[in-house]
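> pasting the sequence and the predicted coordinates here, then a few questions.
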Amino acid sequence: MNLTRRSFHGAAGGLLLTGCASIRLDTRAAAIAELGSTGKLRAAINLGNPILASREPSGEPQGVSVDLAREAARRLGLPIELVPFNSAGNVVEAVKARQVDLAFVAIDPVRAADTDYTAPYVVIEGAYLVRNESPLQRNEEVDRAGTRIVVGRGSAYDLYLTREIKSATLVRIPTSPEVTNQFIAQKLEVAAGVRQQLEADAMRLNGSGGAGLRMLPGRFMVIEQAMGVPKGRLAAQAWLSSYIEEMKASGFVAAALQRHGIEGASVAPPRAHS
């Protein structure tokens, strides 16, 4: 009797394992169909965010998002096409138009109308840059009448500040990497963007004997960077969600950040399960 019961449970367990494996295979197959509908995986790479990507001396894109895109393509058995963009706004438009199959963008409720996300893989900070002589000392002081904040159009900072700013004025320019240059050229009061980009700009301009710039302490927002797919590609979202959790847990994301010399960004925590 015990032998029969053990045999039954063993067989049932085997069926369950086989079923789980079949589900994983089915999910992967469906993800391949959605992500590789053109015969390749078209991955949008935002060169406007130095945390995510930059160019090698050869001109080829590099960075944590590039590494994640290439590894995803390898696992899916698809050839990779890296599609570079200079701003997050342009990436979002490409996702909306289904000109790319996946993208690396900040999670934002406005973008969710056209994009389905994974959980975040890295968390970065949005910060403010001002001149040394500015009376502004804290992030909370920025939102006042007469203060003009320059920001990259369509960036996570633009979307967030559009919702949050009540009295200051937003000045939108085409790409985030040009924020500091336009801040100086237009004699604006505040520049908003990725902390690392603004710190690098301040160091460059202060070192050249010019601008006299400083960061406001702390951050005005936390930005969760995730992988996204065009709305409705649920199999692709499901497969990429499992993939990104594995990449975080295995140390892949942390190693990529270290390999590319990225400081100030941290690996996002594991996805909370309900």
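Yep, it's here. Residues are numbered from 1 along each chain as shown.

> every contact and neighbour count from this point should use C-alpha atoms.
OK.

> residues near Gly48, how many?
Gly48 is surrounded by 23 other residues when neighbours are defined as other Cα atoms under 10 Å.

> next one: Ser167
As a burial measure, Ser167 scores 13 neighbours (other Cα under 10 Å).

> wouldn't it be in contact with Arg148 here?
No - the pair Ser167 / Arg148 is not scored as a contact, 9.7 Å apart, by Cα atoms under 8 Å.

> tell me who's in contact with Ala69.
Listed by Cα atoms under 8 Å, 6 or more residues apart in numbering, the contact set of Ala69 reads Ala43, Ile80.

> quick one: the residue lying closest to Thr118 once chain neighbours are set aside from Lys166, how far?
For Thr118, the nearest residue in space outside its immediate sequence neighbours is Ser241; the separation is 4.7 Å by Cα to Cα, 6 or more residues apart in numbering. Separation of Ser241 from Lys166 (Cα to Cα, to the nearest Å) stands at 36 Å.

> who has more neighbours out of those two?
Set Ser241 next to Lys166 and count neighbours by other Cα under 10 Å: Ser241 wins out with 21 against 11.

> another one to put next to it:
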Amino acid sequence: MNKLSALIAAPLLAGLLLSACGKKEEAPVAAEAPAPAASKIVVGLDDHFPPMGFRDESNQLVGFDIDMAREAAKRLGVEVEFKPIDWSAKEAELNGKRIDVLWNGLTITEERKQNIGFTAPYLENHQIVIVATNSPIKTKAELAGKIVGVQEGSSAVDAVKKDPAGNTLKELKQFGDNVTALMDLSAGRLDAIVVDEVVGRYYAAKKPGEYTVLEENFGTEEYGVGVRRDDTELLAKIDRAMADMKADGAAAKISEQWFGANIVK
């Protein structure tokens, strides 16, 4: 290399060395931390729905579904909070994230499946017809021209409307809860009520001789726990806990306490 070339090359080499020394390696991008697992499940319910969920004489929430939810939460290692809601607005409460699940005798229907996800069914239920014991009504056909009560937002509403006998009623009167509907039946302001079998038979047994359950009903349905459609992880966990409860007899024990028999599906 001649002297001129060396003079030109020296600054270039120095620049390259300085550039190499000054370059810092980029720090690796930290992996996004997984979202912490929920430590509590908020259960939305109608607290006037015995024996599924209601308040006892001490104003404490009790019921079959209350006990089932507590047992499932214990197995999932989370706290459970019960939040009474307006049952007619249950889907809005769930999808608005004010509650995490609907667990209170919730009937699985194709229409509801469009808006919420369901666990596997855990109970089979019927929509029964209750009349006063002295009523002449013996069949669904004899409800023609009569006033029939149902709970607002319940599956009884849809069951009656879908049945041909429902088109013959004088009025389908909706109530905030089944207790008020039964009071109107006892007072003679209603000719009959249509209600979930688990609820209707519970109330009828409390007042023997006052009510009669017709042999015909407005259809069979299944109960499931409702979750948000995108909350697939919670759905899978509850399904697994419920399956374990059925397998080891815990669900049967709870059922026998409330119904006198194992009616868990």
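Everything's here; your move. Every value quoted in this text rests on a predicted model; they were computed, and no experiment measured them.

> superposed, what's their TM-score?
After superposition, the two chains reach a TM-score (TM-score structural alignment, normalised by the length of the second structure) of 0.73; 227 aligned residues with a Cα RMSD of 2.8 Å.

> mind listing what the residue nearest to Thr118 of the first structure touches?
Tyr117, Thr118, Ala119.

> the last one matches what in the second structure?
Taking TM-score structural alignment, the alignment pairs Ala119 of the first structure with Ala120 from the second structure.

> thinking again about what came up before, which of the contacts of Ser241 of the first structure does the second structure keep?
Counting by both residues aligned by TM-score structural alignment, their matches' Cα atoms under 8 Å, the contacts of Ser241 of the first structure that remain in contact in the second structure are Thr118, Ala119.

> which one of the contacts of Ser241 of the first structure sits in the busiest neighbourhood?
Going by other Cα under 10 Å, Tyr117 tops the contacts of Ser241 of the first structure with 27 neighbours.

> can you give me the end-to-end span of stretch 100-115 of the second structure?
When the end residues of stretch 100-115 of the second structure are compared by Cα to Cα, they are separated by 14 Å.

> what does that stretch contact?
By Cα under 8 Å, 6+ apart, the list of residues contacting stretch 100-115 of the second structure from outside reads 41-46, 49, 52-53, 65-66, 69, 90-91, 94, 118, 121, 155, 221-229.

> of those residues, buried ones?
Members of the contacts of stretch 100-115 of the second structure that pass the buried threshold by neighbour count (16 or more other Cα atoms under 10 Å) are listed as 41-46, 49, 52-53, 65-66, 69, 90-91, 94, 118, 121, 155, 221-228.

> which residue in the second structure aligns with the residue nearest to Thr118 of the first structure?
Taking TM-score structural alignment, Ser241 of the first structure has Asp239 as its aligned residue in the second structure.

> circling back: looking at the contacts of stretch 100-115 of the second structure, which are in helices?
Using DSSP state H, Asp65, Ile66, Ala69, Lys90, Glu91, Leu94, Ser155 are the members of the contacts of stretch 100-115 of the second structure that sit in helices.

> what's the closest of the residues you listed to Ile137 of the second structure?
For those, the residue nearest Ile137 of the second structure by Cα to Cα is Ser155; the value is 22.5 Å.

> check contacts around the closest one.
Counting by Cα under 8 Å, 6+ apart, Ser155 of the second structure makes contact with Thr107.

> do the same with Ile244 of the first structure
Contacts for Ile244 of the first structure (Cα under 8 Å, 6+ apart) come out as Thr118, Ala119, Tyr121.

> redo that, cut-off 7 Å
If a contact means Cα atoms under 7 Å, 6 or more residues apart in numbering, then Ile244 of the first structure has Tyr121 as its contacts.

> do you know how far it is from Ile32 of the first structure?
Distance of Ile244 of the first structure to Ile32 of the first structure, computed by Cα to Cα: 16 Å.

> Lys248 of the first structure too?
Applying Cα to Cα to Lys248 of the first structure and Ile32 of the first structure gives a distance of 22 Å.

> checking Val213 of the second structure next. Helix, strand or coil?
Under DSSP: H, G, I helix; E, B strand; the rest coil, the three-state class of Val213 of the second structure is strand.

> next up, the contacts around it.
Residues Ile128, Val129, Ile130, Val131 are the ones in contact with Val213 of the second structure under the rule Cα under 7 Å, 6+ apart.

> kindly recompute the last result at 8 Å.
When contacts are counted by Cα under 8 Å, 6+ apart, Val213 of the second structure touches Ile128, Val129, Ile130, Val131, Arg201.

> count the residues that sit near the fourth one.
Right, the one you point to is Val131 of the second structure. The burial count assigned to Val131 of the second structure is 24, neighbours taken as other Cα under 10 Å.

> and it, that one's in a strand?
Yes - read with three-state DSSP, Val131 of the second structure is one of the residues of a strand.

> return the residue of the first structure aligned against it.
Using TM-score structural alignment, Val131 of the second structure pairs with Val130 in the first structure.

> let me have the contacts of Val213 of the second structure in TSV, extended by distance to Trp258 of the second structure.
Formatted as TSV, the contacts of Val213 of the second structure follow (distance: Cα to Cα, whole Å):
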residue	distance to Trp258 of the second structure
Ile128	19
Val129	21
Ile130	21
Val131	24
Arg201	12
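
> tell me what the longest helix seen in the first structure is packed against?
Across the first structure, the longest stretch assigned as helix under DSSP H is helix 2-35. Counting contacts by 3 or more Cα pairs under 8 Å, 6 or more residues apart in numbering; DSSP states H and E, helix 2-35 of the first structure packs against helix 234-249.
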